[in-house]
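Chemist: here is the input, now give the coordinates:
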Amino acid sequence: MPRRRRPRRDREGRQSARGWLLRGLGTNLLTPKVGLFYVSFLPQFIPANVNVIAFSTLLAAIHAGLTLPWFVLLISATRPFAGALGRPAVTRTLDGITGTVLIGFGLRLALLPHAR
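Modeler: Next up, the predicted model:
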């Protein structure tokens, strides 16, 4: 059985940026939802008379190019809150708020009059 390598860590014991990047890339590539997205969503934007593989690769590159700055912005904006978000009380509160909102959406959807 192959031995799993531990992620590289810096002097303070935190995982390196490269380690996080590889971890995220591996998770993304092994998630079936990502493959299903590309197989179901992107074909509608491929013109009839083009190389399908090349154009699909171009669309995937555009998607990655748009997603990367968004994640950099999201990580940069939330990094100052990382300490607070790691506390159990804050996590419980946020879970309660999001759970309440989702239940509210579900109730609203369930109580809508159905078109016949």
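
Chemist: could you use CA atoms for every contact and neighbour count after this?
Modeler: Will do.

Chemist: how about whichever strand or helix holds residue 19: buried residues?
Modeler: For residue 19, the host element (DSSP states H and E) is helix 17-30. Of the residues in helix 17-30, none count as buried by neighbour count, 16 or more other C-alpha atoms under 10 Å.

Chemist: would you tell me what the next helix or strand after it is?
Modeler: Per DSSP H and E, the first helix or strand lying C-terminal to helix 17-30 is helix 32-41.

Chemist: what helices and strands are in contact with that following helix?
Modeler: Counting by 3 or more C-alpha pairs under 8 Å, 6 or more residues apart in numbering; DSSP states H and E, no packing neighbours are recorded for helix 32-41 among the helices and strands.

Chemist: quick one, that helix and helix 17-30 angle?
Modeler: Using axes from the mean of the first three to the mean of the last three C-alpha atoms, to 10 degrees, the direction of helix 32-41 lies 60 degrees away from that of helix 17-30.

Chemist: I have a second one here; can you model it like the first so I can compare?
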Amino acid sequence: MTLLSLLAFAGLCLLLSVTPGPDTFLVLRIALNRASAGVAAAAGSASAAVVWAGLVGLGLAAILEQSAEVFRWVKIAGGIYLVYLGVSSFLKTRKAARAGMKEGADAPLPYSRWAGFGAGALSTLLNPKVGLFYLAVVPQFIPHGGNTFGTAMILGAVEAVIAFSYLTAVAVVAYKAMTWLRRPKVNSAMERASSGIITVLGVGVLASGAAS
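Modeler: The predicted structure follows:
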């Protein structure tokens, strides 16, 4: 495998990473409350990507492509897990609200680092599109007669590094944005702006009613 081939594969991985998917939104959701948990989720997703590369190297991913039934059940499992993540996040938000959190106080952390890592790993492991990506693309970069498993693992490591870097950036930016929005001055400005907009709308309604 030449350097040019490796760069071409890295370019494909970058395109895959920047395309919004379940992993991106999961990391974004987790990082809103704790940046380190979001980074851990990114690490979990990257680690699971290496596992998929290993499956391709061993030829196991071929079974996923050839068996529509297996593919269907993996999709169902992935969908159920994503629904679980969404529902559990909603319930945790309601629980925090009922606990009477004060504005500006430290909110309970829905995810620990280990929980974030596990969520990221499972999200990627249960996403058959990741396996199909490796199954369709990785073999094109494996030299004929070469070490299939070793080459697949190298390519998997490249994809994992790129994905981790991108998802980590997403986690940090998301957390910084939430931190900025929670600042008293910013919060006050937003409240004033929203109050002003509501007032203007109210005046418009009154004016329209008086003219009719």
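
Chemist: could I get the TM-score for this pair?
Modeler: Scored against TM-score structural alignment, normalised by the length of the first structure, the superposed chains reach a TM-score of 0.57; 75 aligned residues with a C-alpha RMSD of 2.2 Å.

Chemist: so the helix holding residue 19 of the first structure matches what in the second structure?
Modeler: Using TM-score structural alignment, the residues of the second structure aligned to helix 17-30 of the first structure are 113-126.

Chemist: and the helix holding residue 19 of the first structure, how far from the second structure on average?
Modeler: Here helix 17-30 of the first structure, set against the second structure after superposition, deviates by a mean of 0.8 Å using mean C-alpha distance after the TM-score superposition for the first structure.

Chemist: got a list of contacts for the match of helix 17-30 of the first structure?
Modeler: With contact meaning C-alpha atoms under 8 Å, 6 or more residues apart in numbering, stretch 113-126 of the second structure is reached by 22-23, 26-27, 30, 36-38, 40-49, 51-52, 74-75, 77-78, 81-82, 130.

Chemist: take the residues you listed and keep only those in helices.
Modeler: Of those, the ones assigned to helices by DSSP state H are 22-23, 26-27, 30, 36-38, 40-49, 51-52, 74-75, 77-78, 81-82, 130.

Chemist: which of those are buried?
Modeler: Neighbour-count burial (16+ other C-alpha under 10 Å) applied to these gives 23, 26-27, 30, 36-38, 40-49, 51-52, 74-75, 78, 81-82, 130.

Chemist: what helix or strand is residue 177 of the second structure on?
Modeler: Using DSSP H and E, residue 177 of the second structure falls within helix 148-181.

Chemist: any idea how far that helix is from the chain center?
Modeler: Relative to its chain's centre, helix 148-181 of the second structure lies at 10 Å (C-alpha atoms, centre = their mean, to the nearest Å).

Chemist: ok and it relative to helix 22-31, angle-wise?
Modeler: 40 degrees.

Chemist: angle of the helix or strand just after helix 148-181 of the second structure against helix 148-181?
Modeler: Downstream of helix 148-181 of the second structure, the first helix or strand assigned by DSSP H and E is helix 184-211. Orientation check (the same axes, to 10 degrees): helix 184-211 of the second structure against helix 148-181 gives 70 degrees.

Chemist: and helix 184-211 of the second structure, how far out from the chain middle?
Modeler: Using C-alpha atoms, centre = their mean, the offset of helix 184-211 of the second structure from its chain centre is 36 Å.

Chemist: go on, stretch 14-31 of the first structure?
Modeler: On the basis of C-alpha atoms, centre = their mean, stretch 14-31 of the first structure sits 12 Å off its chain's mean C-alpha point.
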